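Colleague: the following block contains a protein sequence and its predicted model.
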Amino acid sequence: MLTNKQKRFLQREAHHLKPIFQIGKSGLHETMVHEVNAALEARELIKINLLQNTMEDVREAGIQLAEGTGAEVVQVIGSTIILYKESNENKKIELPKK
């Protein structure tokens, strides 16, 4: 579980990132969850954008992705989800202490 201090730190780190996944009208599916999990292992912090034509709720999609990948939702803002998961192989981000 991330503390507020850690979430604010990750929000600052994610500010310059571009979304690497988009959820469209096909919605959230198992293949996307696996791809997001692989991206989290490689990058630790990612942004996901929901397109206007999707039927998914942004917050619900964030929760489903977090549960499916073992990640944590850092922030949901507008149609963008920011996810964080500590990498086992490619540790890059050092979180502030709790």
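Modeller: Nice, thanks for sending it over.

Colleague: from here on, contacts and neighbour counts on C-alpha atoms
Modeller: Will do.

Colleague: OK, contacts around residue 62?
Modeller: Contacts for residue 62 (C-alpha atoms under 8 Å, 6 or more residues apart in numbering) come out as 73, 76, 81, 83.

Colleague: dropping in the other structure now:
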Amino acid sequence: MLTGKQKRFLRSKAHHLQPIFQVGKGGVNENMTKQIAEALETRELLKVSVLQNCDQDKDEVAQMITSSTGADLVQVIGSTIVLYKESKENKELVLP
């Protein structure tokens, strides 16, 4: 669980990132969560974009991704979800 100070720090780091995953009409599936988990291990911090044609609500999508990948939800802003998960091998970010 992240503290408010840690979330604020991660939001500032994520500001310049581009979303690398898009959730569309198919919603969240097992293959997508596997790829997101692998990307989180590599990058630690990433953005996921929820497209307009997605059948699920963006908060539902965020909940599904975080529960299946074990990541922490940093922020849901607009249609963008910011996720963080500490990497075991490629640790780059040091949380305050």
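Modeller: Sure, I can see it. Everything quoted here is computed from the prediction, not taken from an experiment.

Colleague: hmm, back to that, between the contacts of residue 62 of the first structure, which has the most around it?
Modeller: Counting neighbours by other C-alpha atoms under 10 Å, residue 83 comes out on top of the contacts of residue 62 of the first structure with 27 neighbours.

Colleague: work out which residue lies at the spatial centre of the first structure.
Modeller: The geometric centre of the first structure, computed from its C-alpha atoms, lies nearest to residue 83 (C-alpha atoms, centre = their mean), at 2.1 Å.

Colleague: for residue 90 of the first structure, see how far away that residue is.
Modeller: 16 Å (C-alpha to C-alpha, to the nearest Å).

Colleague: and residue 43 of the second structure, how many neighbours?
Modeller: Neighbours of residue 43 of the second structure under the rule other C-alpha under 10 Å: 17.

Colleague: and for residue 92 of the first structure?
Modeller: As a burial measure, residue 92 of the first structure scores 12 neighbours (other C-alpha under 10 Å).

Colleague: and what about it, helix, strand or coil?
Modeller: State at residue 92 of the first structure, reduced to three classes by DSSP: H, G, I helix; E, B strand; the rest coil: coil.

Colleague: now the strands for the first structure?
Modeller: Counting by DSSP state E, residue ranges of the strands within the first structure are 21-23, 45-50, 72-77, 80-84.

Colleague: quick one: the last one to the second structure mean distance?
Modeller: Okay, so that is strand 80-84 of the first structure. Aligned to the second structure and superposed, strand 80-84 of the first structure gives a mean residue distance of 0.3 Å (mean C-alpha distance after the TM-score superposition for the first structure).
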